[in-house]
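Chemist: sequence-free structure coming up:
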């Protein structure tokens, strides 16, 4: 199969359609037909995100108690079609293709081969994956793991796995002897898990869907809602109908936050009517989040100083600050001492625009701040979140209806797997309870996160990598270093539904373990099973598949974890893996015993309409911080790029992003209609002045190289440049194609989340495109 991403055949447009509308319906229909999943899709989609239905396998946005007739978005429907495809990557497919050949295929081509049907083992003599039995797989992998040093084995978890599977997986890792449980949170919202506990005492957001009806103002930082959580646009549209102002702070004018046509509204579908979601849009420079938030805070504090001097009504919530917070005076002094010139310089936003945003925020009695990976995946991501929290604390907007902070998570259960113990940090795991419950000595040494796993790979210190879903290698940074190191791992095991790059680039011994998808019926000894997930607002939901499995040779994720455990671990009379697989309700009983505060009466509550809420003390203004207060935390710097190299004086700041035909590393098609890009993902979107300065024209092809002070060359070639509405000095390209430009050291301070934003790069002209000549 030939490469399908040919940049010369791409086309571009400035005529962008709104999010939703007929475009979404067309995209969903096309994907269903391409995957030969029309019949199964029509059966499944009406039950998506519904009570007694199945939770979407892509994003983790909240599932309402009173859902719409169609409670799915365009990308959620594509994810469903992708899982229910009639295409199969059966054993005969692997007999026709060597693994070396498959390595040359694009991400889209690999996943388009369809569902894996049987367990496969890599055969070095033929360079092919060959089918083996499940018994053989478990025996072989177990024998290998029993010979290895536990501290050199990694148990990675993507955000797809259910609460039941995740709980079993963390127990397997800890009974094996380590806390090496990196997960997709390490790739995205670990920054949240570091920042929020020290400021408000919880590692997750504080709002629920009910707060949308009560809020007076919303602010969005660093999130492409129209692509990454489109179902939220319904709540935003309803808020706009109540005249709630929505301020968006982002380097790109993302289409969903500008124009939305509700596919479930006959009026909007049959007329030119559309909803403008954002009432003010601040296009900051990459990394300018702290400076922008500082500008809003400065206006508030200066206005409050003036109000206090003239005995007027206070602008900040002085009573809340006095009763509930610590560190206000130090923060206020820092704000007062910061000049507007620096704020404008490092945010890229004029003082007048920041003042307008501050006035809008000040008029609101209740406000919510949302943020996404545009904030968390930066070197100063923790500081950015601190500043957003500071803004909320200034006006008492934590712990009251219609107010709070909301990190918008990505994968469908990425937040939930942390709730049941998937973490490399032993202090966050229920170590004492596991010791008491299962009678073993859990490891207390800190495990490896994503970046540390990559570092260990480079040092030859990873003996085995077990992947529970996901596409770790493709999502990881620094491909020129990590891919060669990955090939040297003695054992790689991937539990997955489809081929991806982490499967075809393999360790010295490699296994593919195909599992059931969430939409498929899961028949076990006690009958059909259901699982649970946690959404972005901390609500836990039941999920039950309804479509026949892609093959009768597939095992469920719990069954695969149990098979690995039985063949790897010493028998433990307190853990009956087979009984857990026979009846998932028994797993939930075990979870409830480990985490009684959150999961008491788990089985009876799992079908609560809208989900049941995990305890969130900050929502009740109970602060589980060291000092028992909510903490103001002053920023260390406004300049996010002070330490980054700029040897040539021509450095641009690269922001990697996902397209509208994409979920994480899964690419459904090469078009990104919300940015006007069609037929390619090998593109750099640039400010016109930056192009002019470098004598570049639309259609020219360049090599991008990372500016670095070390001797490692990081480059991506054959990238087509196109003009785009983005602040000067910033450039946009696609994840994961541009991950080779992200150095392993370029991660968020404090959380080690790979910083896929604001990467320092320079461009080298390869050849002129047709437009130039």
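Modeler: That came through, no problem. Nothing here was measured: the structure is a model prediction, and the numbers come from that model.

Chemist: CA only for contacts and neighbour counts going forward, please
Modeler: Noted.

Chemist: quick one: contacts of the helix or strand where residue 220 lies?
Modeler: Secondary structure assigned from DSSP states H and E places residue 220 in strand 217-221. Residues outside strand 217-221 that contact it (Cα atoms under 8 Å, 6 or more residues apart in numbering) are 244-250, 289, 360-361, 364, 366-372, 374-375.

Chemist: any idea which helix or strand comes after that strand?
Modeler: Next along the chain after strand 217-221, taking DSSP H and E as the criterion, comes helix 225-228.

Chemist: packing partners for the following helix or strand past that next one?
Modeler: Later in the chain than helix 225-228, the nearest helix or strand by DSSP H and E is helix 232-241. Judged by 3 or more Cα pairs under 8 Å, 6 or more residues apart in numbering; DSSP states H and E, helix 232-241 is in contact with helix 225-228.

Chemist: circling back: filter the contacts of strand 217-221 down to the buried ones and hand me the ChimeraX line.
Modeler: With 16 or more other Cα atoms under 10 Å as the criterion, this ChimeraX line picks the buried residues out of the contacts of strand 217-221:
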select :244,245,246,247,248,249,250,289,360,361,364,366,367,368,369,370,371,372,374,375
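
Chemist: one step back: what angle do the strand holding residue 220 and helix 232-241 make?
Modeler: Between the axis of strand 217-221 and that of helix 232-241 there is an angle of 140 degrees, by axes from the mean of the first three to the mean of the last three Cα atoms, to 10 degrees.

Chemist: ok, structure two:
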């Protein structure tokens, strides 16, 4: 279609943009309230849950276990979102998964249940031991569990042991977990970052010297434009919708890049606004919405840069002020000329093919950037879970650097994290890389000699598992076996391990792949009292903006037999490690302030006086060099990058293949399924679906409602297939198909990973359709 600039179909025309964006219903509003109510009805959390919600994300209240959004210094009356409320109600369920339940079912029988059915049995109540003779988990005692696990760990070579962390554990148990692994003699410390935002830790650090975002909350009060890529706030981080709404109301323009038109980027009804709730009048969020192909963000951003260069050239020719920030570029950046040469040498036709959007759309987005004085770039896993995700992050940074949009008020790069403390776990030592571990401070503070060899991340753990080299697994939360790629290859080998240990709150499918010895150790949730020798304990967490906050639970535990994560780790370490007079496990268990003293001594520049400062409203900021325009890169400056590809998905798609994007539903947090409603996409009833555009349905000779099989189109020596998926017509770019995580994880080959970070490329898997 030919688009006349400024005409009715030009995406730069706001009326045309508004007509083009349609979603089943706005994010927030009464639908959000109904979603919370449905979870409360299913979990029967009771009136006490309302008190917990009232204190959620407040100073010295309970930190939400959902996303890693900020706990503001001046919180609103209800400082939680639909997702946070669901996670809290899920934790505080009245349902109990007792030893009697396990006595009635074999592990083989339980594996046939859905994720929802398993978790809906409720909270685990007592430690359990797997009995291979009966294929059942049976009741055990804490003393028996600790003694047996410790004895087994001592017989296994350290390099064959993996300590995995899911991302929810607070800073105190996370610090001890990392230290425990190294005391045992290994650095095998994969965590959930390896599955999602490790590309940020590697890719962003390479170009600006910081492995985390540079923004603070008040930047959202001063930005003129927000470029929002590959993230669905309505489902994954709804509390960000409040600052987005306020930004739009004062004139900020949001440009969204995503293959799906997600409601949370289109319209929002604020549940805390009586006027919006009564009238139903939504705030329109996205000024422009570019429906890129999977991986097409990279080319689309290059097209935005191309327009910025064109406007700068025109301005200089007309004797007007330059568009580019020449002073910033000269003082703070490296390799600008090579990047400009690459952009100038790349045709609009090539960018349209790679991105899936038109030149007019890219130019419209570029004009928003040119007209904005301060721009924030926000992104999620749609950008990072690609084969060349680091290059996509680099391209976003390229764009921000052109006008000095890093390191000043109202501007910066802001990745949105998922788990509530996944960023914090890395901060306090959960990393497989020795170079990132506090080796000298461990020696000084703990008398610990860190093993010199790098450990393995999640991908390398799976490779070791397939090769029979990994013999023990300790999981600090999570449902890793379902979250990983390549289920048909990985799951059978999981059961070959000598030992599997699961520190958990509810039953999930990873627990149902027991090793030769397997233990379930049930723990408290964050909203429950954690009574130790010195009383009820505070813990601490880190948000996406590098702020550290306190959190305390006040609900009675679900069972008298539960222990905290910290208590479990201290007892495991005592049962496993030789005595060392500097390893004070009993003291650390009895008073978590002693652990915070260790953290402050290990990281004095960031955590000095941690035990006091974490109680301040808004917590404390541990600092960010790139925000101060101090660039800890190889060149000492912010790096422009010259991409090797135009689509971050790479060149892996055979002829006729579609690119698969895996999604989370509105009734889901990671592998936890709260129900079967995905109302913000107008979907409900089942999760075995394949979303395909009407054009692709017709091209493939399919019919809506038909059941199909998806087959991975690469690595043909191994057949990877998911059968029985219902075809659902959905507005998607050409060549794109979408479906739910983790149900479609069997289609993701372990070898399809981001080049620098090893993150699974789950947002661009080449697949073929079998009718």
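Modeler: Nice, I can see it. Remember, predicted model here, so these are calculated numbers, not experimental data.

Chemist: picking that back up, post-alignment, the strand holding residue 220 of the first structure versus the second structure, mean distance?
Modeler: Superposing on the second structure places strand 217-221 of the first structure at an average distance of 0.5 Å from its equivalents, by mean Cα distance after the TM-score superposition for the first structure.

Chemist: which residues in the second structure does that strand align to?
Modeler: Following TM-score structural alignment, the partner segment of strand 217-221 of the first structure in the second structure covers residues 225-229.

Chemist: In strands, which of the contacts of strand 217-221 of the first structure appear?
Modeler: With DSSP state E as the criterion, strands contain 246-249, 367-371 from among the contacts of strand 217-221 of the first structure.

Chemist: From residue 461 of the first structure, how far off is the residue nearest to the spatial centre of the first structure?
Modeler: Note on the first structure: the residue nearest the mean C-alpha position is residue 410, at 3.4 Å, using Cα atoms, centre = their mean. The gap separating residue 410 of the first structure from residue 461 of the first structure is 30 Å, by Cα to Cα, to the nearest Å.

Chemist: try residue 660 of the first structure
Modeler: Relative to residue 461 of the first structure, residue 660 of the first structure is positioned 38 Å away (Cα to Cα).

Chemist: So which of the two has more stuff around it?
Modeler: In this comparison of residue 660 of the first structure against residue 461, neighbours counted by other Cα atoms under 10 Å, the higher total goes to residue 660 at 22 against 15.

Chemist: Using just helix, strand and coil, how would you label the more buried one?
Modeler: When classified by DSSP: H, G, I helix; E, B strand; the rest coil, residue 660 of the first structure comes out as coil.

Chemist: Also residue 162 of the second structure?
Modeler: State at residue 162 of the second structure, reduced to three classes by three-state DSSP: strand.

Chemist: Please apply the same query to the one 5 residues further on.
Modeler: Following three-state DSSP, we place residue 167 of the second structure in the coil state.

Chemist: Might one say that it is in contact with residue 426?
Modeler: No. Under the criterion of Cα atoms under 8 Å, residue 167 of the second structure lies out of contact with residue 426, with a separation of 9.3 Å.

Chemist: Now the strand ranked longest in the second structure on the first structure. Mean distance?
Modeler: Longest strand in the second structure by number of residues, with DSSP E as the criterion: strand 721-729. Average distance, strand 721-729 of the second structure versus aligned residues of the first structure after superposition (mean Cα distance after the TM-score superposition for the first structure): 0.4 Å.

Chemist: which residue numbers in the first structure go with that strand?
Modeler: Following TM-score structural alignment, the aligned partner range for strand 721-729 of the second structure in the first structure is 715-723.

Chemist: Ok, stretch 93-107 of the second structure next?
Modeler: On the basis of TM-score structural alignment, stretch 93-107 of the second structure is assigned to residues 85-99 in the first structure.

Chemist: residues making contact with the matching stretch?
Modeler: Residues outside stretch 85-99 of the first structure that contact it (Cα under 8 Å, 6+ apart): 35-37, 112-118, 120, 126-131, 498-499, 504-505, 550.

Chemist: Count residues in the vicinity of residue 488 of the second structure, would you?
Modeler: For residue 488 of the second structure, the tally of surrounding residues (other Cα under 10 Å) stands at 15.

Chemist: Let's verify the nearest residue to it once chain neighbours are set aside: helix, strand, or coil?
Modeler: Excluding the flanking residues, the one nearest residue 488 of the second structure by Cα to Cα, 6 or more residues apart in numbering is residue 746, at 6.4 Å. The assignment at residue 746 of the second structure comes out as helix when based on three-state DSSP.

Chemist: Next, find the distance separating the counterpart of residue 746 of the second structure in the first structure from residue 762 of the first structure.
Modeler: When the first structure is aligned by TM-score structural alignment, residue 746 of the second structure is paired with residue 740. Note on residue 740 of the first structure: its distance to residue 762 of the first structure, by Cα to Cα, is 14 Å.

Chemist: These two: which has the busier surroundings?
Modeler: A side-by-side neighbour count of residue 740 of the first structure and residue 762, using other Cα under 10 Å, places residue 740 first with 24 against 21.

Chemist: pretty sure residue 152 of the second structure belongs to a helix, no?
Modeler: Yes. Note on residue 152 of the second structure: a helix contains this position according to three-state DSSP.

Chemist: That one contacts residue 497, correct?
Modeler: No. The pair formed by residue 152 of the second structure and residue 497 falls short of the contact definition of Cα under 8 Å, at 11.8 Å.

Chemist: Give me the more crowded residue out of these two.
Modeler: The residue with the greater number of neighbours, taking residue 152 of the second structure and residue 497 and applying other Cα under 10 Å, is residue 497; the counts read 22 against 15.

Chemist: quick one, what contacts the more buried one?
Modeler: 470-473, 515-516.

Chemist: quick check, nearest of those to residue 536 of the second structure?
Modeler: Comparing the contacts of residue 497 of the second structure against residue 536 of the second structure with Cα to Cα picks out residue 473 as the nearest, at 30.3 Å.

Chemist: how many other residues sit next to that closest one?
Modeler: The burial metric for residue 473 of the second structure, expressed as a neighbour count using other Cα under 10 Å, is 23.
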